[in-house]
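A.B. asks: Sequence and predicted structure below; questions after.
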Amino acid sequence: MLGVLLIRKESGMTSHDVVNAIRRRIGTRRVGHAGTLDPLATGLLVVAVGPATRFLQFLPLEPKVYVATVRFGTATDTYDAEGSVTEEGAIPDDLESRVEAAIPGFMGLIQQLPPIYSAIKVKGKPMYKYAREGQEVHREPRTVHIGRYEPEWIEPGLMEATVECSGGTYIRSLAHDLGQTIGVPAHLEGLVRTHVGRFRLEDASSLEEIGPDKLVALEEALKPMPLFTLSSEQVVAVRHGRSIAMIDPPQDVRAVGLLEPDGTVFSVARVFGNMLRPECVIPEEAKALADLPE
C-alpha cells in the first residue's frame, strides 16, 4: 500500500496508538503521521503509508483548524481537563466582553510558551517527564500564527472557539493564556481538529473503515504542488539521483512533484533555475512492493 489516509481519531488514543493500529491492520511498519494530537483531542490525523512516508514533509499541512472547548473558572497544570486543578475563580458577569477584548492580542504572529506537560525535549528529555518529577525546566517561547479565533458561548463560563493556526501551536496554551490575560482561570475541556491544510475531517475514516479504497494517492495529496510527467529516461536519471533540466521550468515554486509516464508520483524535486534536483525518491523496487496486493 502507498498513499495517505485521513483518520478520524477518537479520544483516549495517542497519535502513536493510531499509527500502531494501522500497522497491525494493514500489515506494514511503514506508517507515519503528520501533526500530533493529544490523547484528549479528537479529529483529523493525516497518516502516510508505505513509501509515501518519505513525502510527509511536502504535504500541504497548514493551516490547521480546531474547534476548542474552553472552560472558565478552573485552571489545571496540564492546561486541559486531564490535569490537576491549580487555580479556581468565580465567573464574572462581564466574561464574554473580557474575552472579546482580549482575543485581538492573540491574533497574527504571537509568542507562545508551550505547556510544561508537553513532548518538547529539553536536553533530550520530554518536558512532561521533568514535570512529573517535580522539576522546573526552562521553556523557550515559540512563534506561532493565529489566523482565526472565533468564540461562541455554549453557556456561562463555557466557550467553543474556532481556531485557525500554524503548525506547532498549542491550543491548550491558548486557552490557559486567555484565562490569565482576562484574570479568570481557564483550561481546555475538549478539542476537535477539523482541517489540516486542505484535508478535511468530513473526508476522514475511522480505524475500522480503513483499507486500500481509503488511500489518497500522492498525486492528489501533494496538490497544489505542481506536478510534471517525465519520460522513462528522465525517471531512470532521477532514480539514480541525477538532476534533470527543464526547457520551461516552473516559476515562483521551490518544489515540484515528478510523475512516471503512467501518472504516479515517484519523486519530489527542488527547483534551481531550470534544473530539478531530486529531494526524495521512491525506488523502483519499493514501488513494486507497495503495489503488491495485501
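C.D. replies: Yes, it's here.

A.B. asks: drop to CA atoms for contacts and neighbour counts, all remaining ones
C.D. replies: Fine.

A.B. asks: Show me where this protein has its helices.
C.D. replies: Assigned by DSSP state H, the helices in the chain fall at 15-26, 95-102, 127-132, 171-182, 218-221, 232-239, 284-290.

A.B. asks: wait, which of the ones you listed is closest to Gly147?
C.D. replies: Gly147 lies closest to helix 171-182 among those, at 13.0 Å (CA to CA).

A.B. asks: which other residues reach the closest one?
C.D. replies: Helix 171-182 has contacts (CA atoms under 8 Å, 6 or more residues apart in numbering) with 68, 70, 72, 75, 78-80, 98-99, 102-103, 112-115, 185-188.

A.B. asks: and the angle for it with helix 95-102?
C.D. replies: On the basis of axes from the mean of the first three to the mean of the last three CA atoms, to 10 degrees, helix 171-182 is oriented at 100 degrees to helix 95-102.

A.B. asks: let's bring in a second model and compare:
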Amino acid sequence: MTAPNGILVVDKPAGWTSHDVVARTRRLAGTRKVGHAGTLDPMATGVLVLGLGPSTRLLTYVVGSDKEYLATIRLGASTTTDDAEGESLGWAPADRIRAITPERLSAAVEHFTGDIEQVPSSVSAIKVDGKRAYAKVRAGEHVALKARPVTVSVFEVLATRGAVVEGNVALDVDVRVVCSSGTYVRALARDLGVALLCGGHLTALRRTRVGPFGVTDAHELDGLDVAAALIPPATAAASLFPVLALTDDQAIDLGHGKRVTVDSDDVDITAAVSPGGRLIGLATVRDSTARTIVNFPDEDQTTGADDATADEETR
C-alpha cells in the first residue's frame, strides 16, 4: 500500500488545536509524516493546510503565503489575550461606544491598513528566550514583544451591530482581513480598540484562505477520506509556482541533483514536473539551466518522520 503523499486542506473546528488536527489526520492516514502550515488558535475555525509524506516539504512555501480571515471585533473592552478566551480588563463607558460613528470607525480601520508596524499578542507562539510567549504568560511572567512590519492589504468593515454584554454596552464589528504571514488579527482588534479609546478584542475568527487554498478546498474531519481528499504534490505545487515541464531524461537527471538545460525564462522557483505528472522538485532557472532547490522523491525513497510544522502564524 502506497503511503499518503500530498496536501490536505482541513476546515478546523472550534475548540481544536492545530496539533489536534495533525494527530487525528495521522490516525486517519496511518502515517506520522504529517505537518501543518501555520497555527490556528483553538477558538478559530477554517483553513488549515496539512502536508503528508514528502509533501511536508511544500509547507515551508505555503506558510509564507498571504491569508484571508473573517472576524468579529468587539469594541468596548480589552482582554488579557486580545480575544474572548481571556479575562476582561474592564469596560468602556457606554457613551464612548455610542460616540463611535461610521466615519470614526472607517478612519481607524484605514490607519491599520497597508504596511504597518504591529506588536504581536503576548499570548502567541513567538519564542522569547527559547520559550513560547504564551507559555511564559501562562507561567505568570510579563512578556513584552517588539513591533514588527506586517502588511494588511485589506481591512474591510462588513457590518456593525450593538451588543449588551453583562449589562455593558459594546459594538460588534464584522470584518474581512487579508494580510501577510505573521500578522495577528487579535492584535488588530486590540489596536482598533486602543485607537477608538474603548478597548477591543476578538470574539470570532475564521480563516477563509491560505495562499491559493480556500474554504472550497477544505474538508471536515468527521468522515474524512484522506486518500480522496489529498491534493497531489504536482497539483499543489502548480498552484503555488509556475510549472516547468520536463522530459523523462531531464526528470531523472534533476531528480538526481544534476543541472539540466531547459527551454525556460529565468525564474526563482518553479515546480518541475515529469511527463507522468510527478513532482520532481522545486527548481530555479538561470540562463536556461535548471537546478533543484528541494527535491521530492517517491514516498518509498524517504525515511524518517519528515514532519514540518510552523508554530508561529497569523491568527
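C.D. replies: Looks like it arrived, so ask away. Everything quoted here is computed from the prediction, not taken from an experiment.

A.B. asks: picking that back up, looking at the helices of structure 1, which is closest to Gln57 of structure 1?
C.D. replies: Once the helices of structure 1 are compared by CA to CA, helix 218-221 is nearest, at 11.8 Å.

A.B. asks: ok, average deviation of that closest one from structure 2?
C.D. replies: After superposition onto structure 2, the mean distance of helix 218-221 of structure 1 to its aligned counterpart is 1.9 Å, using mean CA distance after the TM-score superposition for structure 1.

A.B. asks: Provide a complete list of residue ranges assigned to strands in the stretch 1-150 of structure 2.
C.D. replies: Using DSSP state E, counting those that start in this stretch, the strands found in the stretch 1-150 of structure 2 span residues 6-12, 34-36, 45-52, 67-75, 77-79, 88-91, 114-118, 127-128, 131-132, 148-165.

A.B. asks: Counting by contacts, list what the longest one packs against.
C.D. replies: It refers to strand 148-165 of structure 2. Secondary-structure packing of strand 148-165 of structure 2 (3 or more CA pairs under 8 Å, 6 or more residues apart in numbering; DSSP states H and E): helix 102-111, strand 114-118, strand 168-179.

A.B. asks: and stretch 116-124 of structure 1, which residues are buried?
C.D. replies: 116-117 (16 or more other CA atoms under 10 Å).

A.B. asks: What's the match for Asp38 of structure 1 in structure 2?
C.D. replies: Under the alignment (TM-score structural alignment), Asp38 of structure 1 pairs with Asp41 in structure 2.

A.B. asks: Quick check: chain neighbours aside, which residue is closest to that match?
C.D. replies: Thr17 (6.3 Å; CA to CA, 6 or more residues apart in numbering).

A.B. asks: likewise Thr74 of structure 1?
C.D. replies: Nearest non-adjacent residue to Thr74 of structure 1 (CA to CA, 6+ apart): Glu88, at 4.4 Å.

A.B. asks: quick revisit: okay, the helices and strands packed on strand 148-165 of structure 2, which one's buried deepest?
C.D. replies: strand 168-179 (a mean of 20; mean count of other CA atoms under 10 Å).

A.B. asks: okay, the angle between it and strand 67-75?
C.D. replies: Going by the same axes, to 10 degrees, strand 168-179 of structure 2 makes 160 degrees with strand 67-75.
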